[in-house]
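**Q** sequence first, predicted coordinates after that:
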Amino acid sequence: MWSYGSDVYGDKTLDVVGFDVEATDGSIGSVDETSHTVGDSYLVVDTGPWIFGKKVVLPAGTVTRIDPQERKVHLARTKQEIKDSPKFDEDATYNDDAHRDEVGAYYNRFNGTI
């Protein structure tokens, strides 16, 4: 869940901050932050006005494709699944173990539908 597929993000030097993010059913915002730590890779996506400025943490395993020419990151999740994800708290350590476990458990329940 917390690693990119080898065919998704082969060029680790590519910076996807600022790329648009596409759910299976449309745009959800843009990449605000990334982590490429082995086994703990994720995106922080700023959803802008779509969810009233909410940011969400998406495990790297939700990414199906990165298109550097279009500057887009494609996900295997719907807008509603992302909207219903665990709350992002900028004031807390959102990438701490407890939050990572909560986010991982949330997205792992969709594993059969990726």
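**A** Ah, there it is. Keep in mind it's a predicted model, so treat the numbers as computed, not measured.
**Q** hey, let's count contacts and neighbours off CA atoms from now on
**A** Fine.
**Q** buried sites along the lengthiest strand in the chain?
**A** Identified as the longest strand of the chain according to DSSP state E is strand 26-35. Going by neighbour count (16 or more other C-alpha atoms under 10 Å), the buried part of strand 26-35 is 27, 28, 29, 30, 31, 32, 34.
**Q** give me the neighbour count for the residue nearest to the fourth one when sequence neighbours are not counted.
**A** Yep, that's residue 30 we're talking about. Using C-alpha to C-alpha, 6 or more residues apart in numbering and skipping residues adjacent in sequence, the residue nearest residue 30 is residue 20, 4.3 Å away. Neighbour count for residue 20, taken as other C-alpha atoms under 10 Å: 22.
**Q** surely residue 20 touches residue 26?
**A** No. With contact defined as C-alpha atoms under 8 Å, residue 20 and residue 26 do not form a contacting pair (10.6 Å).
**Q** what element comes up after the longest strand of the chain heading to the C-terminus?
**A** Downstream of strand 26-35, the first helix or strand assigned by DSSP states H and E is strand 42-46.
**Q** want to compare, so here's the second one:
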Amino acid sequence: MANDLWEYSPTCGHRTGTDLAGWSVMATDGFVGRVDGHSEEAGDAWLVLDGGAWIFGKLLIPASAVLRCEADEKTIRLALTRGQVEDAPQHLSEADRADGQYRQDVAAYFGEAARSR
């Protein structure tokens, strides 16, 4: 993952202005859901993952977790396993993204996930 948690890696293939909503999201070991929302704001880029029945609720995934964007297939590949995605802090509402403690929890979780790879 990139050094800055909330930035896309320059090598992941993300193109500014691309609407990622509805794209498939793949962990290193399989499908984990679809993009429900996203931001590409500098220093605050993220995906909201809707895991459907597999993960009850939604998850906020920092942009640095994106390994590759495959525009032809409308697929995002993460540098995370299904287990790492499943164990991530749940994203309950849009207000969570502005909550400092929630953001710290997300940053701590994904920072640890990046170090374990």
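**A** Structure's in. What do you need? Everything quoted here is computed from the prediction, not taken from an experiment.
**Q** state the distance from the counterpart of the residue nearest to residue 30 of structure 1 in structure 2 to residue 42 of structure 2.
**A** With TM-score structural alignment defining the correspondence, residue 20 of structure 1 maps onto residue 24 in structure 2. Going from residue 24 of structure 2 to residue 42 of structure 2 by C-alpha to C-alpha, to the nearest Å gives 23 Å.
**Q** re the thing from before, what about the match of residue 20 of structure 1, distance to residue 44 of structure 2?
**A** Residue 24 of structure 2 is 21 Å from residue 44 of structure 2, by C-alpha to C-alpha.
**Q** same deal with residue 84 of structure 2?
**A** Noted for residue 84 of structure 2: a distance of 21 Å to residue 44 of structure 2, by C-alpha to C-alpha.
**Q** how about residue 112 of structure 2?
**A** 19 Å.
**Q** for these two, indicate the residue with more neighbours.
**A** residue 44 (15 against 11).
**Q** pretty sure the more buried one contacts residue 8?
**A** No. Counting by C-alpha under 8 Å, residue 44 of structure 2 stays clear of residue 8, with 9.6 Å between them.
**Q** show me where structure 1 has its helices.
**A** Remark: helices assigned in structure 1 by DSSP state H are 79-83, 97-108.
**Q** need those helices in CSV (columns: distance to residue 9 of structure 1).
**A** Shown next, in CSV, are the helices of structure 1 (distance: least, C-alpha to C-alpha, whole Å):
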stretch, distance to residue 9 of structure 1
helix 79-83, 21
helix 97-108, 19
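**Q** spatially nearest residue to the spatially most central residue of structure 2 (excluding sequence neighbours)?
**A** What sits nearest the mean C-alpha location of structure 2, by C-alpha atoms, centre = their mean, is residue 61, with 2.6 Å. Among residues not flanking residue 61 of structure 2 along the chain, residue 47 sits closest, at 5.1 Å (C-alpha to C-alpha, 6+ apart).
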